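*Asks:* Pasting the sequence and the predicted coordinates here, then a few questions.
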Amino acid sequence: MSLFLNISRFNKQLIAVALDFVFLPLTFCMAIWLRYDGLNNFLLHQYTILIVAAPFISIPLFIRLGLYRAVIRFIDHKIVYVVVLGVTLSVVTLGALGTFTQTNGYSRAVFGIYWVSAILYVAASRFIARGFLLHVSGATGSVRVAIYGAGQAGSQLASALRASQEYIPVVFIDDKAELRRATIAGIKVYGPDDIAMAIARYDVKEVLLAMPSQTKAQQRHILDRLEPLKVKIKVTPPIKSLINGELRVQDIREIEIEDLLGRDQVDADPKLIAACIVNKSVMVTGAGGSIGSELCRQIVRQRPNRLILLEMSEFGLYAIEQELAELKQSLGVKIELIPFLGSVGQTEKCTRIMRTYSVETVYHAAAYKHVPLVEHNPIEGIRNNVFGTLSLAKAAMAAGVKTFVLISTDKAVRPTNVMGSTKRLAELILQAFSRLQGKSSTRTRFCMVRFGNVLGSSGSVVPLFRKQIMAGGPITLTHPEITRYFMTIPEAAQLVLQAGAMGEGGDVFVLDMGDPVKIVDLAKRMVHLSGLEVLSDATPDGTIEINHVGLRPGEKLYEELLIGENVEGTEHPLIMRAQEVEIPWVVLQDLLAKLDVACEQFEYEEVRALLLRAVAEYEPQCGIADFIWCEDEKNDRAA
């Protein structure tokens, strides 16, 4: 049967023309027979001209109206209008022809019967052919899917799927009681209680969620219901993403972690997000990174006068500059984009940049953030995260920058690793500078924004899990009890921009990250929603194994966002202000000077000791893990 699908489109059009050439005259004969309760030679002779003329008049009209250009498998109810128009024009033309060729006249009832019969024949033949071709395509490898949601989006999706050879929709699932047992677009609708039965009965391989107006919480509830069925789940984009009003097969995507978290994004406060950006000169450090680049995208949308990009990576800087140039053009805004290759540790260069371009707001996102890498390279981590922040803060004060926002991390709270301790020390530096400046009108307002893991950032666990699942496993997990907070990059960046507008000086802002997620549960859900099962003692038939490889150097089991309990709300529901212990600049300056010397001389033990003194909450999870130090220790023991 697959041979029918392989026939060229032109040959299919010829077949349709040939069938119409045969059946349109037969349809006219049937109209005569119905009118006169029979058919004889006299009637055939009387109507011969019209019987013969029917296809010669109708087919050119059908061609002109595009009836034969329509791909049969893609047609929908709209084709009926074309059929009615084409048949009507052909009947009118036949009537006019009859007027000139028959003096005695023809029965008007024949034309009326033929009009109805021809419409039924032409329309029905196309839909019968479509059903046959869809059946054939479904029998030759298309994935049988259930569509969750029988509303407008669901019916659009069903039509789009029928036009492809990739999927064939066989059943609808919908929560609305009035739709159950109904038939929409030839597909039966079942309720959520009948999902398991419908999936087994129709041999469903995938479930497509076509409920784009649902909130994330509602979508998560549906995913919870579908997870035990072990079928692959895919979703359609949010309703606001469907600009053209038409759902396409290309819009279907894999389940993302934000779907699993069930967290709805809070709308931004326009006044807060614009306060430090609109018509101002803004600078972003680490502009090519995952957080820095998203900050740049959102800043451009707020229309600053100038956006300065500082980045160490040549490729990262090139990529974000090109992207922002395209975004600027699409938005139709005039913003001066100035890319600088360089490090935040170059105090004089950063000062000159800020002064020359009258920078008013700085978003400091440049940092080394990968916990194991910084643990193995602590000197570089301290140089970039601590002394880089110190250098940039001095440059900002010297250049008269009004607002300075540090992107911090939940790993700065009671840190167990070098990366977290360096970020906490960077926070302490900015708090000390804020107190040192006092209430001067020319002071730089420093604030810090602390949040957890962002989805899709470099090193994120979710793309790794998906890659491992697609490869058939195993999934590598550090520890069965490890938990993390998650937030999308756009939401985190948006909240950073808003928090920066609220700071009074020395503020530590903490973003509401929702509930912490147990990573092993996340991994299992991703496996189940991919239509697979985890291999375990309880499920020996599973195909995806989860291997626990142990915590990496400096890695924590549980992340926190607050050091103490002293926290207060702000004007934004997802942003809190924390009041935490500070170190006066006089004390901190001496510690930093000693730390600088220890880093210069690669005195690892002294570096560790000074970090412990500066960050009182620092409790190293492991010993010194620097590669050089470890190798020297091994050689000393061998000697």
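*Replies:* Looks like it came in fine. All of these numbers come straight from a predicted model, not from anything done at the bench.
*Asks:* CA only for contacts and neighbour counts going forward, please
*Replies:* Will do.
*Asks:* All the strands of the stretch 451-600 of the chain, in order from the start?
*Replies:* Using DSSP state E, counting those that start in this stretch, the strands assigned to the stretch 451-600 of the chain run over residues 453-455, 475-477, 483-484, 486-488, 507-511, 517-518, 534-535, 544-548, 567-569, 575-578.
*Asks:* Of these, which is nearest Arg352?
*Replies:* Judged by C-alpha to C-alpha, the one of those that comes nearest to Arg352 is strand 507-511, at 26.7 Å.
*Asks:* ok, and here's another one to check against it:
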Amino acid sequence: MLIEKLLTPSILKRTIFFIFADILLFALSFYLSYLFRLGFYISSEFYVGFYNALPLLIGLKLLMLYLLKIYHVVWRFFSLTEAKKLIFAIFMGNLIFAILFLPFVQVPFPRSVILIDFFISAILVGGFRISKRLLLETKRKPGLKRALIIGVNSKASNLIKSFLSNEIDYYPVGIITDKDKMVGTYLSNIKIHGFDKLKTLIDTFKVNSVIITEDYSSKELDNLFEMLSELGIKEIKIARLLGDKEDKLKDIAIEDLLARKPKDLDTSAIQSFIKGKKVLITGAGGSIGSEIARQCKVFGAKQLILVESSEYNLYKICEDLDSKIAVPKLLSVLERDKLDSIFEELKPDIVIHAAAYKHVPLCESNIDSAVKNNILGAINVIDISIKHGVEKIVNISSDKAVRPTNIMGATKRVIELYAQNVPSGKTEIVSVRFGNVLGSSGSVVPKFKEQIQNGGPVTVTHPEITRYFMLIPEACQLVLQAGAMAKGGELFILDMGEPVKIVDLARKMIRLYGKEGEVEIEFTGLRPGEKLYEELLIDEAECRTKYESIYVAKPTEYPIEKLRENIEELLNSDDKIGALKKIVPEFNHRD
């Protein structure tokens, strides 16, 4: 135990070891400098100067190394930066020695020894440190996986350094790039090849793993994934620029392949909209509401008033925000009086209404609750906001509001109509419509993940069903951007890119998890109210705004008194579907 404790590395032990090693190396360097200067014979009179100078020279060098923190550097991280600092420390040590010693030396002392000693010291001390790093880097761990790196950039360079430092369990055998000028060159002694050599390298080195360091668009990444899958690659990783040992590489995920990243995100407009404002968010613990809360914090909101009916969801978003600006309010948007008192007390500048029952089958099974929550709850939020002079209301809508076939979509369309036609005074009201977001609670992606992990089958309702997808953070940023540009009464529509076949999504996820041939896909039939194809546009009257990712729809006029009367009839009607059709004539319910 005592021997083991003595051999266990520590900062103090490493520092003591290096100090003693440097004393020996500095002494050897000084002696060699004398030998070289005096033709490999040192007479007795020169030994006096040698012994007088040696303690001062070594002491000054050690002091400079300590002041420049050279003794704090771990072997494996001794790099070019540390080497330059070490050379500078030795140079300063020799310079100060020359200033302090030479003017007062009374014995024979060859002055050129100081210059010779500088070069020999730098070689010996620097070489000593580099030798251990080289030894560590040439010693490979057993069981490393042979991998190809795709991309030539700083992430690829850092990845190779991580391998040399035994931080990752992969051994790069080649680098692939689409940059012709790079082909044939080397990065850290690893040859760079074009994509035409991809199959040859995989076959030659029996590669099963690929690490992607290039920043590709989701479409490019999807094409690359398909190519690698056809070549038999089972493990595909994406390198992170920052990350610890466990987080440096992440598995390629379905979100990486489907994400539609908007190119016209205007963060300055969002910041101007949010910074310094009090923002009230309903449904603040949900997938959309919680991400909007995070984004509002990023963009400098003064206060976040988080309205949520689920205790756990409210607790979770407050923990995630970890900020004094969050004001949690546990209540439903149906509690009008309590909601009104919150507005009276906290006086929000902006309201983002994300509270809703969104799951189509549950809304179909609980029509009364869905109608009451989605319509009456939204009306409460809008009316109270107008009453208290809120600057702007952003109502989150859905692609299911377009020619709805289910209760959820129809209720969302009713609120779009209400938001566009209610007299709002100085309050600007805008609705933002978009499709599915990847990874939201109850959505198809987490459901498929769970089914694949459980061994299948993966259930798809119909072989032709398609949906739009966008990453939650990007959708929420565009919601805020639409809110920033709104003047009141608009219905904005986010460009969700191309729709994705759900069966293709299922097949891709099965391949991502390496379960091809093991997990089956089972078609279960369309659920009540479910469409084969979701739509984002009602007709051809929509037009683009100054941002490519955001459209604006033509307003739909609906006399507000008539709309309020019809909504009241709906809330009190036993035939909710018939009453919804009266407000939304295009509602074609599928049960």
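*Replies:* Arrived safely, thanks for sending. Nothing here was measured: the structure is a model prediction, and the numbers come from that model.
*Asks:* Among the strands of the stretch 451-600 of structure 1, show me which one is buried the most.
*Replies:* strand 507-511 (a mean of 26; mean count of other C-alpha atoms under 10 Å).
*Asks:* Counting by contacts, list what that one packs against.
*Replies:* The contact analysis (3 or more C-alpha pairs under 8 Å, 6 or more residues apart in numbering; DSSP states H and E) places strand 507-511 of structure 1 against strand 445-451, strand 575-578.
*Asks:* what's the distance between that strand and the middle of its chain?
*Replies:* Counting by C-alpha atoms, centre = their mean, to the nearest Å, strand 507-511 of structure 1 is centred 27 Å from the centre of its parent chain.
*Asks:* What number of neighbouring residues does Phe56 of structure 1 come out with?
*Replies:* 15 (other C-alpha atoms under 10 Å).
*Asks:* How about it: what's its closest non-neighbour residue?
*Replies:* Excluding the flanking residues, the one nearest Phe56 of structure 1 by C-alpha to C-alpha, 6 or more residues apart in numbering is Phe21, at 7.9 Å.
*Asks:* if we can go back for a sec, for Gln165 of structure 1, find the nearest of the helices and strands packed on strand 507-511 of structure 1.
*Replies:* With C-alpha to C-alpha as the measure, strand 445-451 is the member of these nearest Gln165 of structure 1 (44.4 Å).
*Asks:* Now do that closest one: which elements does it pack against?
*Replies:* strand 403-409, helix 418-437, helix 489-502, strand 507-511.
*Asks:* Distance check, Lys216 of structure 1 against Ile546 of structure 1.
*Replies:* According to C-alpha to C-alpha, to the nearest Å, Lys216 of structure 1 stands 27 Å off from Ile546 of structure 1.
*Asks:* so Arg403 of structure 2 touches Leu536, yeah?
*Replies:* No. Arg403 of structure 2 is beyond contact range of Leu536, at 9.5 Å (criterion: C-alpha atoms under 8 Å).
*Asks:* In structure 1, where's the longest helix?
*Replies:* helix 108-138 (DSSP state H).
*Asks:* Only the buried residues of it, if you could.
*Replies:* Residues of helix 108-138 of structure 1 classed as buried: 110-111, 113-115, 117-119, 122-123, 126-127, 130-134, 136-138 (neighbour count, 16 or more other C-alpha atoms under 10 Å).
*Asks:* Also stretch 424-437 of structure 2?
*Replies:* Within stretch 424-437 of structure 2, the residues that count as buried by 16+ other C-alpha under 10 Å are Ser424, Thr427, Glu428, Ile429, Val430, Ser431, Val432, Arg433, Phe434, Gly435, Asn436, Val437.
*Asks:* between those, which is closest to Glu319 of structure 2?
*Replies:* Of all the buried residues of stretch 424-437 of structure 2, Val437 has the smallest distance to Glu319 of structure 2: 22.6 Å, by C-alpha to C-alpha.
*Asks:* mind listing what that closest one touches?
*Replies:* Ser443, Phe469, Met470, Leu471, Ile472, Ala475 (C-alpha atoms under 8 Å, 6 or more residues apart in numbering).
*Asks:* Gly425 of structure 2 touches His388, doesn't it?
*Replies:* No. If you go by C-alpha under 8 Å, Gly425 of structure 2 and His388 don't touch, sitting 10.6 Å apart.
*Asks:* quick one: stretch 362-374 of structure 1 aligns where in structure 2?
*Replies:* Aligned using TM-score structural alignment, stretch 362-374 of structure 1 spans residues 351-363 in structure 2.
*Asks:* contacting residues around the matching stretch?
*Replies:* For stretch 351-363 of structure 2, the surrounding residues in contact (C-alpha under 8 Å, 6+ apart) are 279-284, 286, 288-289, 308, 333, 369-370, 373-374, 378, 381, 385, 390, 392-396, 406-408, 442, 527-530.
*Asks:* And for stretch 230-237 of structure 1?
*Replies:* Taking C-alpha under 8 Å, 6+ apart as the rule, stretch 230-237 of structure 1 contacts 204-212, 251-255, 528-533.
*Asks:* distance between the ends of that stretch?
*Replies:* Distance across stretch 230-237 of structure 1, first residue to last, is 22 Å (C-alpha to C-alpha).
*Asks:* chain center to it, what's the gap?
*Replies:* Counting by C-alpha atoms, centre = their mean, stretch 230-237 of structure 1 comes out at 14 Å from the chain centroid.
*Asks:* The closest residue to Lys394 of structure 1 other than its chain neighbours: neighbour count?
*Replies:* In space, and not counting its chain neighbours, Lys394 of structure 1 is closest to Thr347: 7.3 Å by C-alpha to C-alpha, 6+ apart. Residues near Thr347 of structure 1, counting by other C-alpha under 10 Å, number 21.
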